[in-house]
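Enquirer: quick one: sequence and predicted model below, then my questions.
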Amino acid sequence: MSEGSSIFEDLAYEYMLITRYSVQDLPTYGRDTIMDRSALVLLARLDAQGPMSVNELAEAFGLNTSTVHRQIKAAMGHGLIELVDDSPGASAKLHRPSPLGLEKLHAELAARAAGHARVIADWPAEEVDTYVRLLKKYNTSLEEKLGQPWPRP
């Protein structure tokens, strides 16, 4: 803890840095391609939960439907997401990852895992386990407070 600051100020500062690094995709350095963050999150959610409508995704992410619709349209344009059933009379169109989307999602997650492994390669295994456990606990607590639980594979 820094002198004169609270543990929560230190937490806020370190969180600011980790989000900065994640936005810059630093753990994925050394790769030619990096999946767009919105496509990654959409694909991960659809893979974990199954087919969802734009409204369901907007509610799950706490975003407006126009933002999610734009993200879905872009991902569909790249062949990453497909409609489950486009039959007339269906109450809502459901979306799921396409086979290409699943392939790219799993490749992206594997590449990100390898990037994180490079960053913490010199950590003792028990520290890695503790870090992952506490990060999951933090995320789960935040999801509960927001009322937006995230299904995990």
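Expert: Okay, I see it.
Enquirer: can we go C-alpha only for contacts and neighbour counts from here?
Expert: Will do.
Enquirer: from the centroid of this protein, which residue is nearest?
Expert: Most central in the chain under Cα atoms, centre = their mean is Val41, positioned 3.8 Å from the mean C-alpha point.
Enquirer: structure two is appended below for comparative analysis:
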Amino acid sequence: MTTSQVASEAVRADLLGGLEQEVGVMIRRIRRVIGERARSVHPELQSSSYLMLTWLNQHGAQRASAMAEAFGIDKGAISRQVQHLLDLGLVDRSPDPADGRATLVSVTADAAARIAEVNEDRRRWLDDRLGDWPEQDLSEFVRMLASYNAALDA
């Protein structure tokens, strides 16, 4: 291996280490933000249940089996989270019109309104923090982050 190849590998290793460090910071921030957002929807809402609630809000009424598949967790864990959401009055259950033996879980109108308010507050907060970013930089960051996520999913 040539000296320039060794130097190039060292630079790449440093860059990848920097990427891991920055992603770690982002993960810690995301965990904190999810907790804050969950409490903004309902003071007793757990972070994991918040993620399920927002997914349901985005995808509409779903069977527990579809949620288990989407989240990659067993039906028992889904059942516990759905029960938590039911107890807080954030979701409803109704018979599945396609199969009367099954039920659908859906977000209540109040929960959907709370989620919309939390999302709007967060967008305003982000816009305030990133207000000096030109749209082109923001667009490139979104594109690169999507590319990063796609590469890790491959």
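Expert: Yep, it's here. What you are looking at is a predicted structure, and each value in this text was computed from that prediction instead of being measured.
Enquirer: ok so, going back, next one: the residue nearest to the centre of the first structure from Lys104 of the first structure, what distance?
Expert: Distance of Val41 of the first structure to Lys104 of the first structure, computed by Cα to Cα, to the nearest Å: 12 Å.
Enquirer: likewise for Ile72 of the first structure?
Expert: 16 Å.
Enquirer: between those two, which one's more packed in?
Expert: Ile72 (23 against 18; other Cα atoms under 10 Å).
Enquirer: aligned to that one, what sits in the second structure?
Expert: Matched to the second structure by TM-score structural alignment, Ile72 of the first structure sits across from Val82.
Enquirer: likewise Arg133 of the first structure?
Expert: Counting by TM-score structural alignment, Arg133 of the first structure corresponds to Arg143 in the second structure.
Enquirer: please compute how far the helix or strand encompassing that match lies from its chain's middle.
Expert: Per DSSP states H and E: Arg143 of the second structure is located in helix 135-153. The chain centre lies 16 Å from the centre of helix 135-153 of the second structure; the measure is Cα atoms, centre = their mean, to the nearest Å.
Enquirer: the strands in the first structure, which residues?
Expert: All strands of the first structure, identified by DSSP state E, fall at 81-83, 95-97.
Enquirer: what's the spacing between the residue lying closest to Lys75 of the second structure once chain neighbours are set aside and Val33 of the second structure?
Expert: Nearest non-adjacent residue to Lys75 of the second structure, counting by Cα to Cα, 6 or more residues apart in numbering: Ala68, 5.7 Å away. Relative to Val33 of the second structure, Ala68 of the second structure is positioned 24 Å away (Cα to Cα).
Enquirer: how many residues are close by Leu152 of the second structure?
Expert: Neighbours of Leu152 of the second structure (other Cα under 10 Å): 8.
Enquirer: for Ala60 of the first structure, that is, sorry about that
Expert: For Ala60 of the first structure, the number of neighbouring residues by other Cα under 10 Å comes to 16.
Enquirer: show me the helices in the second structure, by range?
Expert: Per DSSP state H, the second structure has helices spanning 3-41, 47-59, 64-71, 75-87, 109-129, 135-153. These are given in chain order.
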